[in-house]
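Chemist: have a look at this prediction, sequence included:
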Amino acid sequence: MKIALIAHDKKKDLMIEFTKKHRDYFEKHELYATGTTGQLIIDHTQLNVHRFKSGPLGGDQQIGALISEELMDLVLFFRDPLTAQPHEPDVSALIRLCDVYNVPLATNIGTANYLIEYLNAR
């Protein structure tokens, strides 16, 4: 599977802990991430991650392009719903693309855990 990992600033620590917890699962798949999130995942897990630009600099759009080309299987996007994001239109577009192309999307840790545990059991 091709899996995108994205996290807003206040959710990056949560993404790191999540990828550490599920490292065995993630190492079997192709991982993609926005810039800073990807580097943090690499630094803390040594997983191989293809990094795009940071979200506000177009990373969300780069992942969206893969979704529109039907080249992404799963998106895990830990959003911070309580902080205004300067690139909110890009975030909305990414979520919309997941819906258009039927790509499973988790925007919080509860859904992400459920999806990974379900997929890992298959």
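Modeler: Cool, got the structure. Please read these numbers as outputs of a predicted model, since none were measured by experiment.

Chemist: can we go C-alpha only for contacts and neighbour counts from here?
Modeler: Will do.

Chemist: contacts for the one helix or strand Leu115 maps to?
Modeler: For Leu115, the host element (DSSP states H and E) is helix 109-121. The set of residues external to helix 109-121 that reach it, using CA atoms under 8 Å, 6 or more residues apart in numbering, is 14, 18, 22, 25, 76, 78, 106.

Chemist: nearest to Ile3 among these?
Modeler: Among these, Leu76 lies closest to Ile3 (CA to CA), at 7.5 Å.

Chemist: try this one next to it:
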Amino acid sequence: MTRIVMLALMAGWAGQASAADLGLTLPLSTDATITAARYQCDDGRDLPLRYVNAGGNALAIIPLEGEDLIFVNVVAASGARYVAGMWEWWSKGDEATLTRAGEPGITCKTTADPAN
């Protein structure tokens, strides 16, 4: 019974938090890296990304649909695969594929200017 009440309370808090702006703080160790990259996609998108590697955390921050989405690294047979909700970012070398669930992937290639 206590667990159900706690889950209900947590669900209520989550609902309230989704309406507010939230920040995410990730403590970075001295060996953590943040790398900027820029990709030009076949559909005309220009994507400035930031890759964050901090200990066991590997993230890609990608601007999509008017907001910065945080993609989390997941297991991949080759390359680096990141997911955020219905989105997948799979990179290998100078190329990457951006896929939204149920839609064909978009091929993207790195550009010389990584400035964000």
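Modeler: Received, thanks. Treat the numbers as computed from the prediction; the structure is a model and nothing was measured.

Chemist: can you give me the TM-score here?
Modeler: Remark: TM-score between the superposed chains equals 0.25 [TM-score structural alignment, normalised by the length of the second structure]; 52 aligned residues with a CA RMSD of 4.6 Å.

Chemist: how about the helix holding Leu115 of the first structure: buried residues?
Modeler: 109, 112-113, 115 (16 or more other CA atoms under 10 Å).

Chemist: repeat that for stretch 48-60 of the second structure.
Modeler: Across stretch 48-60 of the second structure, burial judged by 16+ other CA under 10 Å covers 48-54, 58-60.

Chemist: and it, how far apart are its ends?
Modeler: End-to-end distance of stretch 48-60 of the second structure (CA to CA, to the nearest Å): 10 Å.

Chemist: show the buried residues in the contacts of helix 109-121 of the first structure.
Modeler: Applying 16+ other CA under 10 Å to the contacts of helix 109-121 of the first structure flags 14, 76, 78, 106 as buried.

Chemist: may I see those arranged in TSV, with secondary structure and distance to Leu5 of the first structure as well?
Modeler: Below are these laid out as TSV (DSSP: H, G, I helix; E, B strand; the rest coil; distance: CA to CA, whole Å):
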residue	secondary structure	distance to Leu5 of the first structure
Leu14	helix	12
Leu76	strand	5
Phe78	strand	8
Ala106	strand	10
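
Chemist: what's the farthest-apart pair in those residues?
Modeler: Across these, no pair lies farther apart than Leu14 and Ala106, at 13.4 Å, counting by CA to CA.

Chemist: Ile34 of the second structure: what's it in contact with?
Modeler: Per CA under 8 Å, 6+ apart, neighbours of Ile34 of the second structure: 50-53.

Chemist: correct me, but Leu105 of the first structure touches Leu94?
Modeler: No: in this structure, Leu105 of the first structure is not within contact of Leu94 by CA atoms under 8 Å, at 9.9 Å.
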